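>>> all I have is the shape, not the residue letters:
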């Protein structure tokens, strides 16, 4: 039996998609989950099961923590197996809690199918539902989820843009529940991966298509891999632009630290990887949206050639000019490398994000000549 995953930030979009499926597919059952956060930090998952005849069941299950992983492990997988065993429907649609990232849920369902703990199911399309009327403000604005009452507890400090990006960029199919401005449609098209499908308006996608798709775990993993980020193939128009910041020389840690706000702020969505001169053997992640920026440790380059590639999408031409100019400023130069300063650093300033500097060895290879200029097109 195909299992669809539906992810949304807006409840109207989520309800519209569920209703569309109930109207279009004669034998579908919709399982809707909502996380309820308690005052003590605990929580519960509220589950509603619906088909064409109406609401079949509503139940609230306590959780130790109001987190998505707990909800999947303790409620979703057993519920799916129960519905499969009943054998009353041809399709199960799982409507995830608002703002939930679909990636870990898809992984857990795929793992359960693979190891036999969830029998009789195949994972169909992972669908991101988008309200185009608010999409630009949601993605590029600086509002936090807790300011909308959508956070999964006090620990959830994500911006609305982070939640939207995680849903759109992972999905097999991205479906808008309305039509809006050409700028909003173009912005969404710039974010959708080349291996995903964009449908503008629910009437532009057949429900049978969503059921017939099979989620490919490896393809989805590549879509989210910072080392495999690719720029959009869409044209820059209606005020929407995408630039690729790439270079074969490392970034200077001191200058990057001084200019990180200029490079990482603004009404932009940015994701990719970078190479820091003080950590030549380590690939680092760059991920930002809605005024938030995450910098992290990806691990060794292994067989991959070190370098930086950050894809940035935005709507303000001033942001574009500032980011492109700043990226050029933070690149190392031949003079930087000739001083061998990197081998003498005790702290490059990125310890809070990347951990302590690795131990340097005398026979470490020098970083390559930074003669190629960065690409920003």
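That came through, no problem. Values in this document were obtained by computation on a predicted structure and should not be read as measured data.
>>> could you use CA atoms for every contact and neighbour count after this?
Will do.
>>> confirm residue 310 sits in a strand?
Yes: membership of residue 310 in a strand is supported by DSSP: H, G, I helix; E, B strand; the rest coil.
>>> helices along the stretch 51-200 of the chain, start to end?
Ranges of helices in the stretch 51-200 of the chain, per DSSP state H, counting those that start in this stretch, are 68-71, 77-86, 102-115, 132-140, 160-170, 182-191.
>>> any idea which of those helices gets closest to residue 58?
When the helices of the stretch 51-200 of the chain are compared by Cα to Cα, helix 77-86 sits nearest residue 58, at 12.0 Å.
>>> contacts only, for residue 281.
Residues in contact with residue 281, defined by Cα atoms under 8 Å, 6 or more residues apart in numbering, are 300, 301, 306.
>>> correct me, but residue 157 touches residue 144?
Yes: applying Cα atoms under 8 Å as the test, residue 157 and residue 144 come out as touching, 6.8 Å apart.
>>> the two - which one has more neighbours?
residue 144 (22 against 15; other Cα atoms under 10 Å).
>>> could you measure from residue 121 over to residue 83?
Noted for residue 121: a distance of 10 Å to residue 83, by Cα to Cα, to the nearest Å.
>>> same thing with residue 351?
Residue 351 is 49 Å from residue 83, by Cα to Cα.
>>> compare the two and say which is more crowded by neighbours.
Using other Cα under 10 Å, the more surrounded residue of residue 351 and residue 83 is residue 83, with 17 against 10.
>>> so for this structure, the centremost residue is which one?
The centroid of the chain falls nearest to residue 166 when counting by Cα atoms, centre = their mean (2.2 Å).
>>> what count of nearby residues applies to the nearest residue to that one once chain neighbours are set aside?
Distances taken as Cα to Cα, 6 or more residues apart in numbering place residue 101 nearest to residue 166, at 5.8 Å, with adjacent residues excluded. Neighbour count of residue 101, defined by other Cα under 10 Å: 24.
>>> alright, now check it against this:
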């Protein structure tokens, strides 16, 4: 159960889950090493040697879930993102039945397109937490298997965004919520906590591609690399009037490395996904799904290397975004001389230091 909106939805889900235990954490004093945890209403104050989210998960939540057994409803602190929690759960014998997030109609769109840091709201998970509110609320809604909307007035723009951000998640209004029916409506093939390695389908759930209420989807693909400097200069187009960007990036300066680019509102991250299959000889350790997808779209010259970005726009122009990204690709001459030219690369640090899985572990 996730979301910045503070409502009693977790309580209703718990009541709709006979025999389940309700667990809730309060991380407002995490920077001081203090975590408050309730299990079925019984408070325990924990003092951790290191005030960080990963320590809270590793030292408390994971062993607690294993010890409880049976069904548990976990009400996540607003500072926690369900994707990072589910990534951590891979270490224990726990199955996720559903992730439910709350979306506040009155604030969600402004939060999702804004530039406020979590620290600006007093919601930072620890010192040095530089996540934006947009990154958190968009991630919470995107990773959910079901969504509960609170607030009085339906918003067609918000509905259009959610249709494209998470098209398969059933949505219900908080008023008159039937929690059992909501959980029953979660599709059988829903994510249910499964972590995306970055090489899967980006148009998950087949979102509508036609514009609605000013909201549009840009699906940018190309079979040639980006020029690193021009792409770096182009990133501003993804930070103004854009709700979400996700996708794989191929740089001419890093022919062996697949980069992951992700933005929400005014926040942007770049991570290292690892190697393109075209850059290695042995595929035996690669997931079967990735091998099949690569083989199905194999290019005789570039292999599985390709650009693919999905951008959900709010007020930004889809045509401008596509044009700016297209202009950031290398020219025919640059591509022909790629092995001879030295490209300045603002993204070099991500090739050497950043890994998308490591970022999940740090949260």
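Great, that's in hand. From a predicted model like this one, the values you see are computed outputs, not experimental measurements.
>>> hmm, back to that, of the contacts of residue 281 of the first structure, which are reproduced in the second structure?
Retained in the second structure: 300, 301, out of these (criterion both residues aligned by TM-score structural alignment, their matches' Cα atoms under 8 Å).
>>> most neighbours out of the contacts of residue 281 of the first structure, which is it?
Using other Cα under 10 Å as the neighbour criterion, residue 306 leads the contacts of residue 281 of the first structure with 23 neighbours.
>>> isn't it up against residue 251?
No: using Cα under 8 Å, residue 306 of the first structure is not in contact with residue 251, being 11.2 Å away.
>>> quick check: neighbours shared by these two?
Common neighbours of residue 306 of the first structure and residue 251 (Cα under 8 Å, 6+ apart) are residue 275.
>>> can you list the buried residues in the helix or strand where residue 295 of the second structure lies?
Per DSSP states H and E, residue 295 of the second structure falls inside helix 288-296. By 16 or more other Cα atoms under 10 Å, the buried positions in helix 288-296 of the second structure come out as residue 294.
>>> for stretch 8-16 of the second structure, same thing?
9, 10, 11, 13, 14, 15.
>>> ok now that stretch, how far from the chain's centre?
Centre-to-centre, stretch 8-16 of the second structure and its host chain are 25 Å apart (Cα atoms, centre = their mean, to the nearest Å).
>>> with adjacent residues omitted, what lies nearest to residue 327 of the first structure?
Nearest residue to residue 327 of the first structure, sequence neighbours excluded (Cα to Cα, 6+ apart): residue 263, at 6.7 Å.
>>> got the contact list for residue 135 of the first structure?
184, 188 are the contacts of residue 135 of the first structure under Cα under 8 Å, 6+ apart.
>>> sorry, wrong one. I was asking about residue 154 of the first structure.
Per Cα under 8 Å, 6+ apart, neighbours of residue 154 of the first structure: residue 41.
>>> returning to what we had before: so for residue 227 of the first structure, which of the helices of the stretch 51-200 of the first structure sits nearest?
Proximity to residue 227 of the first structure (Cα to Cα) singles out helix 160-170 among these, at 14.6 Å.
>>> what stretch of the second structure does the closest one fall on?
With TM-score structural alignment applied, helix 160-170 of the first structure matches the range 133-143 in the second structure.
>>> please enumerate the strands of the first structure.
Using DSSP state E, the strands of the first structure run over residues 2-8, 28-37, 43-51, 54-63, 91-95, 122-130, 173-176, 197-199, 241-247, 268-275, 282-289, 292-300, 308-314.
>>> residues in contact with stretch 66-81 of the second structure?
So stretch 66-81 of the second structure is in contact with 1-5, 10, 13-14, 17, 19-27, 53, 65, 82, 92-94, 118, 123-125, 136, 139-140, 363, going by Cα under 8 Å, 6+ apart.
>>> any of the residues you listed buried? List them.
1-5, 10, 13-14, 17, 20-27, 53, 65, 82, 94, 118, 123-125, 136, 139-140, 363.
>>> distance-wise, check residue 244 of the first structure relative to residue 233 of the first structure.
Taking Cα to Cα, one finds residue 244 of the first structure at 11 Å from residue 233 of the first structure.
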